[in-house]
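> quick one, structure for this:
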Amino acid sequence: MVVNRTLRKQTRVGPAPRLWGSASQAQARKEAEPHKLLSSVLPPKAAGQKWTKPQDPNIEWEVVKDQRAQLRVLETRTKAITFVLTLVESIPESLVYQPKDPRHLSIYQAWMDLLAGANSSVDIAAFYFTLRDSDIKMEDPSSQQGRDVFDSLLSLPSRGVKLSIAVNSPQMSENDTEELARQGADIQSVNMKSLTGGIVHTKLWVVDQKHVYIGSANMDWRSLTQVKELGAVLYNCSCLAQDLGKIFAMYRMLGGEGASIPGAWPASLAAESSLSSPLKLQLNGISAELYISSSPPALCSAGRTSDLTAIVQTIEDAQAFVYIAVMDYEPQCSFCKPRRFWPVIDDALRAAACDRRVNVRLLISCWSHSHPAMFVFLESLSILSQEPLSCPIEVKLFVVPGEGEQPPIPYAHVNHNKYMVTDRLAYIGTSNWSEDYFTKTTGVGLIVNQSNHDSITAGQEFTLRQQLEQVFLRDWDSSNIVPLSRHRSCTQIN
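Below you'll find the predicted structure:
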């Protein structure tokens, strides 16, 4: 965990200074005590850069200063192989939290570290590329981190690292991808609309076929400094990286003129993890089961669990609570003409709360681009908490305040998270929650089960699930909350 490094607020004139120096790697240390493992795991950092320490003096920090060493797997006291999984976040500077609230490694730092340590390959699936602020026709200081990531990507081919990209087509701006292609990147544009009627909405990285990133952040400069994002990075886990790489390979197969979805995907692309057959390994020193889900079903190879199935099964598995944080929640086909009702997830939540008395909480984003229909559906859920049913369902809206920019930054200041945490499982995805995203549009999910070892005592953080729960509760109880009844006020912001 490190405090998210944000740029100081500056007047939006002139180019911003570069923040990134020469890159290198650091190593994670061996655990000294099991309950301190997760807070002691630090991914590589850049030479000459210092980790920002949180205010809590009880958190210990130690970075092994070996610039050339690869990030290595940890060993538990029993010498079993363990892999490092960490949450990553983008926290806009306008969001204010309490000093003791949980903070995690910034997505910017995680991406830069992955690129700095890449030796052979970097595979990225993305909705679009706008890492530089050329899309707003002016230079903004908060875009510096995006430009840093772009420059690191640009340098990969010259370092002998193969950069492969699968990106939705058409893009709003092709400036970034065209320049990356000129420098040797292998760009494959995928017109998913012609194939399924959807888009490529996935956000994933596979580095050296052993490190992975999955999360909500687009390849956009705003996703690093202006939008609230959440994801996960898993280090040195070739088994999961190879499985995720198969999904990436499917996107690549669908690029180019005349591409079509095969009647059956090649056996070589069959899933290596699923709901019924998860990978079993050590995550941060604790036994875990995890798998990758995918959407739409047409892009699920043999054995692959669909993303919708993963979400519904996670809800049905819950025994005490289901906490959900997504930007959009609409039980309908939002982009169909005419729109149609689609209650699959909605029914699962109603059954969890009203039939099994599971505490259901939804934290939904509210900003100027929120669809008005969404709040009608949310009200229909929230009203179930009243008599005679008194179902334990609560809905709150999360607002990322603007900073008074003139002119305002377009498509900024929103909680873009897409995750769910229950008393047993953690789910981190890339999709908004409406029918289109699960039946037509590409997306992936990471599902982690450490419930057999999910005990907690004061001051100790053992599992990813517990950390994700703490992030949710931090936001649920923050000053950025607006009650559902005031949704009209936050849709007028910006």
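> C-alpha from now on. contacts and neighbour counts both.
Noted.
> which strand of the protein spans the most residues?
Across the chain, the longest stretch assigned as strand under DSSP state E is strand 286-295.
> can you tell me the centre-most residue of the chain?
Nearest to the geometric centre of the chain sits Gly215, at 1.4 Å (Cα atoms, centre = their mean).
> show me what contacts that one?
203-204, 229-232, 418, 428-430 (Cα atoms under 8 Å, 6 or more residues apart in numbering).
> can you redo the residues you listed as a markdown table with distance to Asp140, secondary structure and neighbour count?
Shown next, in a markdown table, are the contacts of Gly215 (distance: Cα to Cα, whole Å; DSSP: H, G, I helix; E, B strand; the rest coil; neighbours: other Cα atoms under 10 Å):
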| residue | distance to Asp140 | secondary structure | neighbour count |
| --- | --- | --- | --- |
| Lys203 | 24 | coil | 26 |
| Leu204 | 26 | strand | 28 |
| Glu229 | 20 | strand | 25 |
| Leu230 | 23 | strand | 28 |
| Gly231 | 25 | strand | 25 |
| Ala232 | 27 | strand | 22 |
| Lys418 | 27 | strand | 25 |
| Ile428 | 30 | strand | 26 |
| Gly429 | 29 | strand | 29 |
| Thr430 | 27 | coil | 29 |
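> ok so, going back, excluding its backbone neighbours, what's nearest the residue nearest to the centre of the chain?
Nearest residue to Gly215, sequence neighbours excluded (Cα to Cα, 6 or more residues apart in numbering): Gly231, at 3.6 Å.
> pretty sure the one you found is touching Ser216, no?
Yes: between Gly231 and Ser216 there is a contact at 6.1 Å, judged by Cα atoms under 8 Å.
> which residues do the two both contact?
Gly429.
> list the buried residues of stretch 404-414.
409, 412-414 (16 or more other Cα atoms under 10 Å).
> and of these, the nearest to Lys440?
Val414 (24.3 Å; Cα to Cα).
> my guess is Leu362 contacts Val395. True?
Yes: look at Leu362 against Val395 with Cα under 8 Å: they come within range, at 4.8 Å.
> of these two, who's got more company?
Using other Cα atoms under 10 Å as the criterion, Leu362 and Val395 rank with Leu362 on top: 23 against 20.
> this one next, for a side-by-side:
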Amino acid sequence: MATNMLLVTLLPTLVTFLVTSGVWVGVFFIVGLNNQGSTNNYYNYAPTTPAPPVTPIPIDQCEATGQYSQCTSDCDFVICESLPDDLYPNQNFGTTSTTDCWLRLINEAKEKIVIGSYYWTLLLAETAECEEEEVCKKYSKDGQKIYDALIDAATKGIKIQIAMNALTSGYTDIEPITIRDVNPVNVSVRQVDFPRFLGNGILHTKSWSVDGKNSYVGSANFDWRSLTQVKEIGVAVYNCPCIAEDVQRMLDIYWEMGATDSQLPEYWPSQYTTNANHDHPYLVPSKDGPNKAVHFSSAPPQLDSCGRDSDIDNMVKLIDEAEDYLYMAVMDYAPSTLYDKPTRYYDKLDAAIRRAAFDRFVDVKFMMSKWVSTKKKSYSYMFDFDDFGYYLPCKPGVSPCKSGKIEARIYEMPQERFEKIPYARVQHTKYFVSEKATYIGTSNWSADYWISTGGIGISIRSADDGGKEKVVNDVKELFLRDWKSKYATPIYDFYINGTRKYESTD
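The predicted structure is shown next:
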């Protein structure tokens, strides 16, 4: 009898363990995580030489010598979205196209444009593999607009400072160098060689600061496909010096790293100190609705100036604060390294997601991506706990029963007419939203991006307890639009090799 009672007591715990441990069944669409022969345009496959450890200094002990403007109610927050025109035709979602966001940044510039970038293929001429000539000509026009606007700004004498990733196979610096040559006195370009500093990695950011007044942080690369044929999300903030100055401090660190014979300092000089992080955010007054609490995080830790949150730690803090729902959308995801071989386990984000569902009964929805292009693999870690919530106890004091659950879906864009455009037709976003906050970043969610890859994230939440922040709510609605769409398929409708178990009849 005692034995039977013990089994009854332990059974729910054992079932829960088995279900949640099932996450290790495999990796979705990955062929051999530890395959040393894998190749990819995005990374050098080499063991990482660890950079010197960083000991953060509390923000109240940071020396600050830069410019730090007060936030005002004039700050204008705009959600910028790249949304291929065939996905949701004739529907308005209240976002601004990434192209229009960037054109506004350039056209309102009076003195200086500062850019942090990965690679440059704004022009169709830089996309030699594009085999659908007419389709490519049509959709590359937005990239041409951005390129022409930057040329025009250089012609007018506006200073332009571009930090880009050091050239890797398949990429050139033709576009930024051509912009520089229009006005070599005022336009400068530097390449940042991350392996020299960190043993591996890339500059993966996609960020702007203009006149210390306007800014953008998001997932869109300087690529015509990122403007029209890839799904992207970012945030532009106009007429808001307190925000733009902080973005520029991060971009100026990239600029310093691009200097000849530069070295990583033990601590970055005081002019790069931030005056905002998760625990001490910028308080941005609002003319209507609750005030905003805003801050930036960055990766890797060796690039964090005094007071700056590391990107992964900031993400975990925000996730740990979710109490009702947590909606997440990213291109590639894994609780490990993907590019540093052999791969290594790294569960900071994974553990936070599980805590949300298991400990706090949070409804977690996770949307990952499948590349249509055969030239790029998708790396999406396979959740194997679709019934996770059913094995958890009910939340105390809540009726009817509320239990945590994690659901995963694959977002796959239709490929008809676009299958020959390389590296396109994919959800490339990197964001999440809870009832309290939203985070929008430039990095995918595997350990490489937090250990050795340059990236930035913006976090926005209400500064007032219980306040319903508009940007947060708008991001939630964008997620649910995609989650409920015909392009989002439950992960269990796919085999482990990425093929569907059955074809859609839509």
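> how close does the aligned residue in structure 1 for Phe432 of structure 2 sit to Tyr427 of structure 1?
Matched across to structure 1, Phe432 of structure 2 falls on Met420, judged by TM-score structural alignment. Distance, Met420 of structure 1 to Tyr427 of structure 1, by Cα to Cα, to the nearest Å: 5 Å.
> same question, Ala270 of structure 1
22 Å.
> settle it for me: which of those two has more neighbours?
Set Ala270 of structure 1 next to Tyr427 and count neighbours by other Cα under 10 Å: Tyr427 wins out with 25 against 16.
> the more buried one sits in which helix or strand?
strand 425-429 (DSSP states H and E).
> show where the next helix or strand after that strand falls in structure 2, residue numbers please.
Remark: after strand 425-429 of structure 1, the chain's next helix or strand is helix 435-439, criterion DSSP H and E. Matched against structure 2 by TM-score structural alignment, helix 435-439 of structure 1 falls on residues 447-451.
> what's the mean distance for that stretch versus structure 1?
With mean Cα distance after the TM-score superposition for structure 1, stretch 447-451 of structure 2 departs from structure 1 by a mean of 0.6 Å once superposed.
> all strands for the stretch 101-250 of structure 2, in order.
112-117, 120-121, 159-165, 187-192, 207-210, 214-218, 222-223, 232-238 (DSSP state E, counting those that start in this stretch).
> including distance to Asp482 of structure 2, could those strands go into JSON lines?
Shown next, in JSON lines, are the strands of the stretch 101-250 of structure 2 (distance: least, Cα to Cα, whole Å):
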{"stretch": "strand 112-117", "distance to Asp482 of structure 2": "27"}
{"stretch": "strand 120-121", "distance to Asp482 of structure 2": "27"}
{"stretch": "strand 159-165", "distance to Asp482 of structure 2": "31"}
{"stretch": "strand 187-192", "distance to Asp482 of structure 2": "35"}
{"stretch": "strand 207-210", "distance to Asp482 of structure 2": "25"}
{"stretch": "strand 214-218", "distance to Asp482 of structure 2": "18"}
{"stretch": "strand 222-223", "distance to Asp482 of structure 2": "23"}
{"stretch": "strand 232-238", "distance to Asp482 of structure 2": "12"}
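> nearest to Thr172 of structure 2, of those?
Nearest of these (Cα to Cα): strand 120-121, 7.4 Å.
> show me what the closest one is packed against.
helix 174-182, strand 222-223 (3 or more Cα pairs under 8 Å, 6 or more residues apart in numbering; DSSP states H and E).
> structure 1: matching residues for the longest one?
Same thing as helix 174-182 of structure 2. So helix 174-182 of structure 2 sits over residues 175-183 in structure 1, by TM-score structural alignment.
> next one: the last one
Counting by TM-score structural alignment, strand 222-223 of structure 2 lines up with residues 219-220 of structure 1.
> list of residues touching that stretch?
126-132, 146, 203.
> next, give me the two most distant ones among those residues.
Maximum distance among the contacts of stretch 219-220 of structure 1 (Cα to Cα): 17.7 Å, for Arg132 and Lys203.
> the stretch 251-400 of structure 1: helices as residue ranges?
307-317, 344-350, 372-382 (DSSP state H, counting those that start in this stretch).
> and the counterpart of Asp86 of structure 2 in structure 1, what does it touch?
Per TM-score structural alignment, the equivalent position to Asp86 of structure 2 in structure 1 is Ser94. Shown in contact with Ser94 of structure 1 (Cα under 8 Å, 6+ apart): 400-403.
> can we see that at 6 Å?
If you count contacts by Cα atoms under 6 Å, 6 or more residues apart in numbering, Ser94 of structure 1 has none.
> so how far is Asp477 of structure 1 from it?
From Ser94 of structure 1 to Asp477 of structure 1 the distance is 17 Å (Cα to Cα).
> nearest to Pro265 of structure 2, out of the helices and strands packed on strand 120-121 of structure 2?
Closest among these, once you apply Cα to Cα, is helix 174-182, at 27.6 Å.
> report the buried residues of the closest one.
Applying 16+ other Cα under 10 Å to helix 174-182 of structure 2 flags 175-177, 179-182 as buried.
> mind listing residues that contact it?
Looking at what lies outside helix 174-182 of structure 2 - Cα under 6 Å, 6+ apart - the contacts are 151, 187-188.
> got the angle for that helix vs strand 159-165?
150 degrees (axes from the mean of the first three to the mean of the last three Cα atoms, to 10 degrees).
> how far does helix 174-182 of structure 2 sit from its chain's centre?
Distance of helix 174-182 of structure 2 from the chain centroid (Cα atoms, centre = their mean, to the nearest Å) equals 27 Å.
> that one against structure 1, how far on average?
Helix 174-182 of structure 2 sits 1.5 Å off on average (mean Cα distance after the TM-score superposition for structure 1).
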